[in-house]
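[1] Got a sequence here, can you model it:
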Amino acid sequence: MKDTIVEKIHEIEREHLVKVLFAVESGSRAWGFPSRDSDYDVRFVYIHKPEWYLSIDEKRDVIEVPINDMLDINGWDIRKALKLFRKSNPPLLEWLVSDIHYYEAYGFKEEMLHLRDRVFSPRASVHHYLNMAKGNFREYLQGEQVKIKKYFYVLRPILACKWIEKYNTNPPILFQDLVHELVTEPELKAAIEDLLRRKIAGEELNLEKRVDVINDFIEKEIAYLTEFSNSTQTDMNDPTDLLDQLYRKYLKVVWNFG
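    Predicted coordinates:
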């Protein structure tokens, strides 16, 4: 599949007259709990030729490829990516640490990695992950019969919040790392690990009886983290100048501009 994805990246470059700076896996494969039939969620950052930016009109800054059964691929323009990076956008920060790399060029991703501590906002990240957990819990995990695979899409953001509370840093992308570090209660850990084993093995995890020990943990942590999120602070210097320099640098590096 990697060869297919790289071929698609080059096709996007030709069709849209851009250069892709990096492409990685996002979603369940990157998070460590894919099913056998999980699709590939490819995310990338790209850069247009300089004249594209020299316009009085705003232009579309996203490239989206029609989704098929196995491949979901889309990307952000460098300027959009850096604006979101400035806001400590959690999905983008996850792209930077994804262990599944498809394509990298020009060293841009490494430079972003060096700067991520300068832009990291605990408050923004906690709010993002907590809202994700609340939404998925409300949508999928109410009642006696629940969509049991959705536990992962609630547990992971909760554990990401707990990592931020404990370490005040970006959480790791792998679900297993979060569980290992943050889940200590034996019954809860056993229940989570059993669901994880079943999901990765390809069992159909649709409607089943709720797992009370997991639901109880989620309800308690959502209440606690809601209070915690209101107390988080963000004290950081404005990184705009640094990101402007990075943007200009890569216009030069990629297109020999200026």
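[2] rest of the way, CA atoms for contacts and neighbours
    Fine.
[3] OK, contacts around N89?
    A124, S125 (C-alpha atoms under 8 Å, 6 or more residues apart in numbering).
[4] Which parts of the stretch 151-258 of the chain are helices?
    152-167, 175-182, 186-200, 212-231, 240-255 (DSSP state H, counting those that start in this stretch).
[5] Pick the most buried one from those.
    helix 152-167 (a mean of 21; mean count of other C-alpha atoms under 10 Å).
[6] Please generate a structure for the following sequence too, so the two can be compared:
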Amino acid sequence: MNEIIRKKLIEIEEKFQVKVLYAVESGSRAWGFPSKDSDYDIRFIYIHQPEWYLSIDPQGIGTKRDVIEVPINDLLDISGWEITKALQLFRKSNPPLLEWLRSDIIYFQSYSFIDKLRSLESEVFYPNASLYHYLNMAKNNYREYLQGSEVKIKKYFYVLRPVLACKWIEEYKNVPPIDFHELLKNMIPEGKLKNEVEHLLKRKIIGDELDIEPRINVINDFLESEMIRLEEYIKTLTVEIDDPTKKLDDLFRYTLKEVWG
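    Reported below is the predicted structural model:
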């Protein structure tokens, strides 16, 4: 599959006249709980030739789109962000982008861009942005999927993962790992709750994820109490960071020269 993905990335480079800088897995495979029929969620960052940037119309407007999206099929979901879009989102401490940087499944990486970007992570990480992102994700998914008397197994993980990510940020004050197993290991102590989650995780991986069953009260109670507590915690958090724009501008210009000469 890696070769198929790399071939798709080469096709994208040729079709759009860009260079792919970084491509990773971002979905359940990167999170550590794929099922036997999980698709591949590939996300990438790319850069255009200098002439594309030297025009009177800014990127992201009109025909100068700042995303590339490949038609989704049953197996592959591929989309990418143009480098300046990625850097603007990095400046805002965008959680999905920070997750890309932590993915253990890297399909392609070239030039020095990603290593330099990672070196700036501690300067841009804004915990409030990530906490709001993950908490809103957890609340929305809980409200939509887990309030009935019966639920689908897989939906628990779409609430558990963001709640545990919030707890990680609260505890360690840095970007949470993308891997669910690491979050589970560090954020839930040994006991009944952890046993239930681990059992659920095993069932999801072997393919029981679409089963509809009675809700698991110990997990629901944990999620409800944590979401209430985290909402109050966020209100008390005040963090200021220096504006990283100049460093990100420099990184963009350096990468443009490194890639295209």
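[7] What does the TM-score come to for these two?
    Once superposed, chain against chain, the TM-score is 0.98 (TM-score structural alignment, normalised by the length of structure 1); 256 aligned residues with a C-alpha RMSD of 0.8 Å.
[8] still on that earlier bit, possible to save the helices of the stretch 151-258 of structure 1 as JSON lines with distance to Y46 of structure 1?
    Converted to JSON lines, the helices of the stretch 151-258 of structure 1 look like this (distance: least, C-alpha to C-alpha, whole Å):
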{"stretch": "helix 152-167", "distance to Y46 of structure 1": "28"}
{"stretch": "helix 175-182", "distance to Y46 of structure 1": "28"}
{"stretch": "helix 186-200", "distance to Y46 of structure 1": "32"}
{"stretch": "helix 212-231", "distance to Y46 of structure 1": "33"}
{"stretch": "helix 240-255", "distance to Y46 of structure 1": "10"}
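[9] for the ones you listed, which one sits closest to E7 of structure 1?
    helix 240-255 (19.7 Å; C-alpha to C-alpha).
[10] before we move on, back to that, nearest to E11 of structure 1, of the helices of the stretch 151-258 of structure 1?
    helix 240-255 (17.7 Å).
[11] Where in structure 2 does that closest one align, residue-wise?
    Per TM-score structural alignment, the counterpart of helix 240-255 of structure 1 in structure 2 is residues 245-260.
[12] mean per-residue distance, the matching stretch to structure 1?
    Taken against structure 1, stretch 245-260 of structure 2 registers an average deviation of 0.3 Å after superposition, with mean C-alpha distance after the TM-score superposition for structure 1.
[13] before we move on, back to that, right, so of the helices of the stretch 151-258 of structure 1, which gets closest to V146 of structure 1?
    helix 212-231 (10.5 Å).
[14] Identify all contacting residues around the match of helix 240-255 of structure 1.
    Contacts of stretch 245-260 of structure 2 (C-alpha under 8 Å, 6+ apart): 19, 47, 49-50, 83-84, 87, 91, 111-113, 116-117.
[15] Mind checking which of those residues are buried?
    K19, I47, I83, T84, L87, R91, F113 (16 or more other C-alpha atoms under 10 Å).
[16] Checking F44 of structure 1 next. Helix, strand or coil?
    strand (DSSP: H, G, I helix; E, B strand; the rest coil).
[17] so what's it up against?
    Contacts of F44 of structure 1 by C-alpha under 8 Å, 6+ apart are V20, L21, F22, A23, V24, N74, G75, W76.
[18] Kindly report the same for I158 of structure 1.
    Taking C-alpha under 8 Å, 6+ apart as the definition, contacts of I158 of structure 1 comprise Y129, L130, A133, I218, E221, I222.
[19] what residue lies at the spatial centre of structure 2?
    P96 (3.1 Å; C-alpha atoms, centre = their mean).
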